[in-house]
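1. Okay, predicted coordinates and the sequence, questions at the end:
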Amino acid sequence: MCSLRAEEGKLIVKVQIIFEDKALLLVNKPSGLIVNRSQTVKQPTIQDWLEENFKFKIFDWPKYRSGLVHRLDKETSGLLLIAKTPQMFEKLQDQFKQRQVKKHYLALVHGRVFPEKGVIRAALSRNPFNREKFGVFLGGREAKTSYKIIRYYCNKQLGDYNLLEISPETGRTHQIRVHLKYWGYPVVGDSKYAGRKTARADRRWCPRQFLHASFLAFQHPQTGRQLDFFCPLPAILKRALETLQPSP
């Protein structure tokens, strides 16, 4: 477990290392932490954490983003893959581009999802009326998301919810959140797409967005060995589920 600290030395967040070897690093990204630096980001990022705690060769080439092969949204927690060299970065990124990497997320959504499993196909692009959001628009980029129900929850005061396993087959920005909202089942605690009023009510019993990258499977870029990693729900999300009453 390594820590990310602000400039004045105050402890900000701890990042759990799931796996590490000479080629790559796999971490459990906490919710609330942005992955990449940018001119508009004014808070510590995973990229800062990497360069503060490690000395990977890939840091010498800015175009490789400190080895961050893919991204997770700020409020999403879970498995995040980092390459240590440019060669490993390119091999891993090629697996993502060829859709050879298997990714599963756990999401708690509003409503009673029907059917119990399915595929959402809807093209996505940036919202022309709000550049910070994405949406389903004609002429957007192809996007495909598979889902299946893990458990149904019913609470007399809070309503109906489903815990879903989500498998995005493409990797568009905000894809899971936009597709679930478009389908009529917004993610619990998602202030950007569920709506501020709904998210505010959610946060009374679920303090953060309920979206977690729980599974990642890929071929090791150096050895070719198949690697499968699981990352359980954070305790804060487990407690949120305990607030709800599971139903058959």
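-> Great, that's in hand. Everything numeric here is computed off the predicted structure, so don't read it as measured data.

2. make it CA atoms for all contacts and neighbour counts henceforth
-> Noted.

3. residue boundaries of the strands in the chain?
-> With DSSP state E as the criterion, the chain has strands at 2-5, 11-20, 24-29, 77-83, 102-110, 117-121, 124-126, 134-136, 144-155, 159-168, 211-219, 226-230, 246-247.

4. Quick check: which of the ones you listed is nearest to T198?
-> T198 sits nearest to strand 102-110 of all these, at 9.7 Å, using Cα to Cα.

5. what helices or strands is that closest one leaning on?
-> strand 159-168, strand 211-219 (3 or more Cα pairs under 8 Å, 6 or more residues apart in numbering; DSSP states H and E).

6. Let me see the residues that make contact with the first one.
-> Outside of strand 159-168, the residues that reach it under the criterion Cα atoms under 8 Å, 6 or more residues apart in numbering are 102-113, 144-154, 175-176.

7. if you set the cut-off to 7 Å instead, what comes out?
-> Residues outside strand 159-168 that contact it (Cα atoms under 7 Å, 6 or more residues apart in numbering): 103-113, 144-154, 176.

8. thinking again about what came up before, can you lay out the helices and strands packed on strand 102-110 as TSV showing mean neighbour count and distance to L26?
-> As requested, the helices and strands packed on strand 102-110 are exported to TSV (neighbours: other Cα atoms under 10 Å; distance: least, Cα to Cα, whole Å):
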stretch	mean neighbour count	distance to L26
strand 159-168	22	19
strand 211-219	21	10
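
9. Could you tell me which of the contacts of strand 159-168 count as buried?
-> Listed as buried from the contacts of strand 159-168 are 103-113, 144-149, 152-154, 176; burial here means 16 or more other Cα atoms under 10 Å.

10. rewinding a little: now the helices and strands packed on strand 102-110 as CSV including distance to G140?
-> Converted to CSV, these look like this (distance: least, Cα to Cα, whole Å):
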stretch, distance to G140
strand 159-168, 16
strand 211-219, 24
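
11. Mind checking these for the one nearest to S31?
-> Each of the helices and strands packed on strand 102-110 was scored for nearness to S31 using Cα to Cα, and the closest is strand 211-219 (8.6 Å).

12. mind checking the longest helix of this structure?
-> Scanning the chain for the longest helix, with DSSP state H as the assignment, gives helix 86-97.

13. Please compare the first structure with the one that follows:
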Amino acid sequence: MPNIPDTQQEENELYEHHAFKVVNGQQPLRIDKYLMNFIENATRNKIQAAAKEGSIFVNDVPVKSNYKVKPNDVITVKFEHPPHENLLIAEDIPIDIVYEDDDLLVVNKSAGMVVHPGHGNYSGTLINGLIYHFENLPNNSSNRPGLVHRIDKDTSGLLVVAKTENAMAHLSNQFAKKTSKREYLALVWGNMIDDEGTIEGNIGRHPKNRLQNTVYLDDEEEKGKPAITHYKVLERLGYVTLVSCKLETGRTHQIRVHMKHIGHTLFNDERYGGERILKGTTFTKYKQFVENCFKILPRQALHAKTLGFEHPTTGKWLSFTSDVPEDIEQCIEKWRNYAKHTS
């Protein structure tokens, strides 16, 4: 029997971990399949186990894993313990610090490291390491110690971390007012037509896949948040292009979403379909070449290369640049050689 709370007191001891409202137009779909698109790193077995325990509710009523979701259903996942991301544990994790003073530090994050705890990633994150190495880091608006901004798990590169309340407020304000400078290096599918350009379009959660974001068009302006990405072609490599992207805003997955929106998905970006061969020939030899590139670079080809901001105490402009990681460098070199021999 599912563990259904039979008193108000027991119900109050349940903690909400996830909540979703099903969009209009959703076709009937088993809730275990539906939730796989909304909860990161959740397997179908885990979702089915949660339903068996009476932890999945639709409109406040516990349901089984074969329940078919309908438009406007409100789905909540509740457990008897607080969300693990709220339980921060200090861990002795090495951190690549490229600059540090009394107010802040700049970190060069490796690909594969999650910035803060979340579903499926409760340990081994940058924050777990930060609170081990530094005491009394200030919380941001989401109660995440030291974090001024973030980059995705499989994106490498530079992050600034605040060590004082003043630094947190000052740096967060710079990011909000778009006075900080951030430049990314990206390898994208396809030969871009223009040498440079600007992509604008509100970014928000994808209505049918919560693990993705999407661009909302002019007639849906009230959806999502404004996002602006400036890009410049650095090198054309046949079926892929190396670009520099400068962020004017900092939305989740911004470069990944904007590039897909203009038809140039990031190379090997699994979440957005870039792990498939999107451009090129049908030759077996070419397919093998691309597969080899995927093995060399088993993540999206995105690196936070440059970071600049005003120091919160001295007012001095600080600028940092990090080397392109070896996996991206090797992948680019393979494409250079391929383009050379096929042109």
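-> All right, it came through fine. Quick caveat, the model's predicted, so the values are computed rather than measured.

14. Could you get me the TM-score between them?
-> TM-score of the superposed chains, computed with TM-score structural alignment, normalised by the length of structure 1, equals 0.86; 233 aligned residues with a Cα RMSD of 2.3 Å.

15. Take the strands of structure 1 and lay them out in JSON lines including distance to A201 of structure 1.
-> Formatted as JSON lines, the strands of structure 1 follow (distance: least, Cα to Cα, whole Å):
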{"stretch": "strand 2-5", "distance to A201 of structure 1": "31"}
{"stretch": "strand 11-20", "distance to A201 of structure 1": "26"}
{"stretch": "strand 24-29", "distance to A201 of structure 1": "25"}
{"stretch": "strand 77-83", "distance to A201 of structure 1": "21"}
{"stretch": "strand 102-110", "distance to A201 of structure 1": "12"}
{"stretch": "strand 117-121", "distance to A201 of structure 1": "27"}
{"stretch": "strand 124-126", "distance to A201 of structure 1": "27"}
{"stretch": "strand 134-136", "distance to A201 of structure 1": "23"}
{"stretch": "strand 144-155", "distance to A201 of structure 1": "14"}
{"stretch": "strand 159-168", "distance to A201 of structure 1": "12"}
{"stretch": "strand 211-219", "distance to A201 of structure 1": "17"}
{"stretch": "strand 226-230", "distance to A201 of structure 1": "30"}
{"stretch": "strand 246-247", "distance to A201 of structure 1": "20"}
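
16. of all those, which lies closest to Y182 of structure 1?
-> Taking Cα to Cα, strand 134-136 is the member of the strands of structure 1 nearest to Y182 of structure 1, at 7.4 Å.

17. residues in structure 2 aligned with that closest one?
-> Counting by TM-score structural alignment, strand 134-136 of structure 1 falls onto residues 213-215 of structure 2.

18. buried residues in that stretch?
-> In stretch 213-215 of structure 2, counting by 16+ other Cα under 10 Å, buried: 213-215.

19. Could you find the closest non-adjacent residue to M113 of structure 2?
-> Nearest non-adjacent residue to M113 of structure 2, counting by Cα to Cα, 6 or more residues apart in numbering: K153, 5.3 Å away.

20. Tell me how many other residues crowd L233 of structure 1.
-> Using other Cα atoms under 10 Å, L233 of structure 1 is surrounded by 18 other residues.

21. I meant to write K192 of structure 1 there.
-> Neighbours of K192 of structure 1 under the rule other Cα under 10 Å: 15.

22. That one corresponds to which position in structure 2?
-> Aligned partner of K192 of structure 1 by TM-score structural alignment: R271.

23. Check the spacing between the residue lying closest to that match once chain neighbours are set aside and G157 of structure 2 real quick.
-> Spatial nearest neighbour of R271 of structure 2, chain neighbours left out: Q212 (7.0 Å); criterion: Cα to Cα, 6+ apart. In this view, Q212 of structure 2 and G157 of structure 2 are 21 Å apart by Cα to Cα, to the nearest Å.

24. got it, and T241 of structure 2?
-> Taking Cα to Cα, one finds T241 of structure 2 at 20 Å from G157 of structure 2.

25. What of S180 of structure 2?
-> From S180 of structure 2 to G157 of structure 2 the distance is 16 Å (Cα to Cα).

26. the more surrounded of the two?
-> G157 (25 against 21).

27. which residue sits closest to that one, ignoring its sequence neighbours?
-> That would be A304: by Cα to Cα, 6+ apart, it lies 4.2 Å from G157 of structure 2.

28. and that neighbour, what pairs with it in structure 1?
-> Per TM-score structural alignment, A304 of structure 2 is aligned with A213.

29. I'd say that match and K102 touch.
-> No. Counting by Cα atoms under 7 Å, A213 of structure 1 stays clear of K102, with 11.1 Å between them.

30. thinking again about what came up before, does anything pack onto the longest helix of structure 1? Which helices or strands?
-> Packing contacts for helix 86-97 of structure 1, counted by 3 or more Cα pairs under 7 Å, 6 or more residues apart in numbering; DSSP states H and E, involve no helix or strand.

31. Recalculate using a threshold of 10 Å.
-> Contacts defined by 3 or more Cα pairs under 10 Å, 6 or more residues apart in numbering; DSSP states H and E place helix 86-97 of structure 1 against strand 24-29, strand 77-83, strand 211-219.

32. circling back to that earlier point, what sits against the aligned partner of the residue nearest to M113 of structure 2 in structure 1?
-> Counting by TM-score structural alignment, K153 of structure 2 lines up with K74 in structure 1. K74 of structure 1 sits next to 29-36, 45, 209 when contact means Cα atoms under 10 Å, 6 or more residues apart in numbering.

33. between the residues you listed, which has the most around it?
-> K29 (27 neighbours).

34. how close does the counterpart of that residue in structure 2 sit to L185 of structure 2?
-> Matched to structure 2 by TM-score structural alignment, K29 of structure 1 sits across from K109. Noted for K109 of structure 2: a distance of 15 Å to L185 of structure 2, by Cα to Cα.

35. Likewise for K208 of structure 2?
-> With Cα to Cα as the criterion, K208 of structure 2 and L185 of structure 2 are 29 Å apart.

36. now do P94 of structure 2
-> Taking Cα to Cα, one finds P94 of structure 2 at 24 Å from L185 of structure 2.
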